[in-house]
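Engineer: mind folding the following:
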Amino acid sequence: MRRVGDTAIAAVTAVALCTGAWLLAGGTGAEAPPQPSAAQARTAQTGRGAAAPALPPSPPDRVRIPAIGVDAPMTGLGLTETGSLDVPPAEDENLAGWYEAGTTPGERGTAIVAGHVDNARGPAVFYRLGALKKGAVIEVDRRDGGVAVFTVDAVEVYAAKDFPDAKVYGAADRPELRVITCGGGYSRSTGYQGNVVVFAHLTGSR
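Structural biologist: All right, here's what the predicted structure looks like:
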């Protein structure tokens, strides 16, 4: 279970989000979710685009990622007894969660959003997250009536044993967003072997 210094954010555990119940049940008939290509990885220029001014804190109610067909309500996530990030209920495939003790999306800092890639019935909310491209738009409806608009800087996949905690969860001096689900290789005995992570920063609001 990972923590990141002053942000006190726990990483999504492979066991919690990454069992791959659908692939396990579907055998060869179930298709693995898309994975990001090397072209979507971070570079020396990643994240250097201009950022919009930070917004005041406000909980998020909905996340939309038009490029991959995501339009989902959001629920607050806390920490489990072991200190890892809790997850949305697996039975609700179109539900994303956010770490409600941390930064709210649009506020200065690093906001964390997580969701399942699949459940026992099939693809879930972030099944196609690995297909997202740099420059794509993520919109978050906030409880104050505003919409925080983020632009994707990079999409990467990490093996669980090499997960870069500080890179993903570390504090930021501008409004940033991380969207996380399962990814990497898949084993029928242990599930997904890692996580897909989207890096984005605030570029507008309305």
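
Engineer: hey, let's count contacts and neighbours off CA atoms from now on
Structural biologist: Fine.

Engineer: so Pro73 versus Arg143, what's the distance?
Structural biologist: 12 Å (C-alpha to C-alpha, to the nearest Å).

Engineer: err, Trp98, not the other one
Structural biologist: Taking C-alpha to C-alpha as the measure, Trp98 falls 13 Å from Arg143.

Engineer: which residues do the two both contact?
Structural biologist: Shared contacts of Trp98 and Arg143 (C-alpha atoms under 8 Å, 6 or more residues apart in numbering): Pro60.

Engineer: quick one, which of those two is more surrounded?
Structural biologist: More crowded of Trp98 and Arg143, by other C-alpha atoms under 10 Å: Trp98, with 28 against 13.

Engineer: who touches both of Pro73 and Arg143?
Structural biologist: Counting by C-alpha under 8 Å, 6+ apart, the shared contacts of Pro73 and Arg143 are Asp61.

Engineer: need the residue closest to the centroid of this structure.
Structural biologist: For the chain, Val179 is the residue whose C-alpha lies nearest the centre (C-alpha atoms, centre = their mean; 1.8 Å).

Engineer: please identify the helix or strand for it.
Structural biologist: If you go by DSSP states H and E, Val179 is part of strand 175-187.

Engineer: how about that strand: buried residues?
Structural biologist: Neighbour-count burial for strand 175-187 flags Pro175, Glu176, Leu177, Arg178, Val179, Ile180, Thr181, Cys182, Gly183, Gly184, Tyr186 (criterion: 16 or more other C-alpha atoms under 10 Å).

Engineer: ok, then the element right after it?
Structural biologist: Of the helices and strands lying after strand 175-187 in sequence (DSSP H and E), the nearest is strand 191-205.

Engineer: this one next, for a side-by-side:
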Amino acid sequence: MKTLRRVLRHRPAALVVPVVLTAAVATGGCSSGSGGAAGGGETAGRVVDHGPATPDGGAEPGGTRGRPERGAEEPAAPVRVTIPSVGVDSALMRLGLNKDGTVEVPPPAKGMTAGWYTGGAVPGEPGASVIIGHNSTVHGKAVFHDLKKIAKGAEVTVRNASGDTARFTVTHRETVSKKAFPTQRVYGATNGRELRLITCDGAFDAAGHPVDNLIVYATRR
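Structural biologist: The predicted structure is shown next:
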């Protein structure tokens, strides 16, 4: 078990998504639609291995959570996320790690497409699965632009490559400062089948980047 031991300074991009793999901090790319740049080296987390620890006493977070045992059949990857109440119906790209150990985010040119972070659980499997999307980019309104309107009880569906659908119910949401991102709460071990949706939020800093993150929590029905 690994845990976060220090927070790396975020890069000049707007979506900040700290990740627990071995340990990580994420920065990503939402900009204000009015001139803040998003792109060019944007990332979503750097893996920093600091040795074993046991946060929350649960199963190992990150890449092993929600994965089948060796020899078991791999669950089908998610390919689409739908949130009818806020008008989201998006294909899902796969988000892994860059060569420098940072976590990928959708490129600004594909701002209307959300991404599934492959280091977490497969949506619908045990553990916390994470879907990341932009609020806006320099190209304009993005896929999670209206996520702030989502209400408790709203339905989120994730369809996989086999055609099966996992249905989730929103339990709550929170807006957090990028400087105090709740890494363990979002990415930490859980015995449930849970989903987190993450985008940028809040006021803009001097560079035109939102200073907060919006996190939506949902549980499989």
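
Engineer: that older thread, where in structure 2 does the strand holding Val179 of structure 1 fall?
Structural biologist: Aligned by TM-score structural alignment, strand 175-187 of structure 1 falls on residues 193-205 of structure 2.

Engineer: circling back: residues contacting the residue nearest to the centre of structure 1?
Structural biologist: By C-alpha under 8 Å, 6+ apart, the residues touching Val179 of structure 1 are Ile112, Val113, Ala114, Val197, Val198, Phe199.

Engineer: same question for Thr75 of structure 1.
Structural biologist: Residues near Thr75 of structure 1 by C-alpha under 8 Å, 6+ apart: Asp61, Pro88, Leu95, Ala96, Gly97, Trp98.

Engineer: ok but it is inside a strand, no?
Structural biologist: Yes - Thr75 of structure 1 forms part of a strand when assessed by DSSP: H, G, I helix; E, B strand; the rest coil.

Engineer: quick one: the aligned residue in structure 2 for it from Leu21 of structure 2, how far?
Structural biologist: Matched by TM-score structural alignment, Thr75 of structure 1 corresponds to Met93 in structure 2. With distances taken as C-alpha to C-alpha, Met93 of structure 2 is found 19 Å from Leu21 of structure 2.

Engineer: which stretches of structure 2 form strands?
Structural biologist: Ranges of strands in structure 2, per DSSP state E, are 24-25, 46-47, 78-83, 88-95, 114-117, 127-132, 136-137, 140-141, 155-160, 165-177, 193-204, 210-220.

Engineer: what does Arg167 of structure 2 align to in structure 1?
Structural biologist: Match for Arg167 of structure 2 (TM-score structural alignment): Val149.

Engineer: how near is that match to Ile138 of structure 1?
Structural biologist: With C-alpha to C-alpha as the criterion, Val149 of structure 1 and Ile138 of structure 1 are 6 Å apart.

Engineer: Thr13 of structure 1 now?
Structural biologist: Counting by C-alpha to C-alpha, the gap from Thr13 of structure 1 to Ile138 of structure 1 is 24 Å.

Engineer: now swap in Thr104 of structure 1 and tell me
Structural biologist: Thr104 of structure 1 sits at a distance of 14 Å from Ile138 of structure 1 (criterion: C-alpha to C-alpha).

Engineer: when these two are compared, which one has more neighbours?
Structural biologist: Taking neighbours as other C-alpha under 10 Å, Thr104 of structure 1 and Ile138 compare with Thr104 leading, 25 against 22.

Engineer: surely the more buried one touches Ser58?
Structural biologist: Yes - look at Thr104 of structure 1 against Ser58 with C-alpha atoms under 8 Å: they come within range, at 6.1 Å.

Engineer: hmm, back to that, tell me which of the buried residues of strand 175-187 of structure 1 is nearest to Val168 of structure 1?
Structural biologist: Distance to Val168 of structure 1, by C-alpha to C-alpha, is smallest for Arg178 among these, at 7.1 Å.
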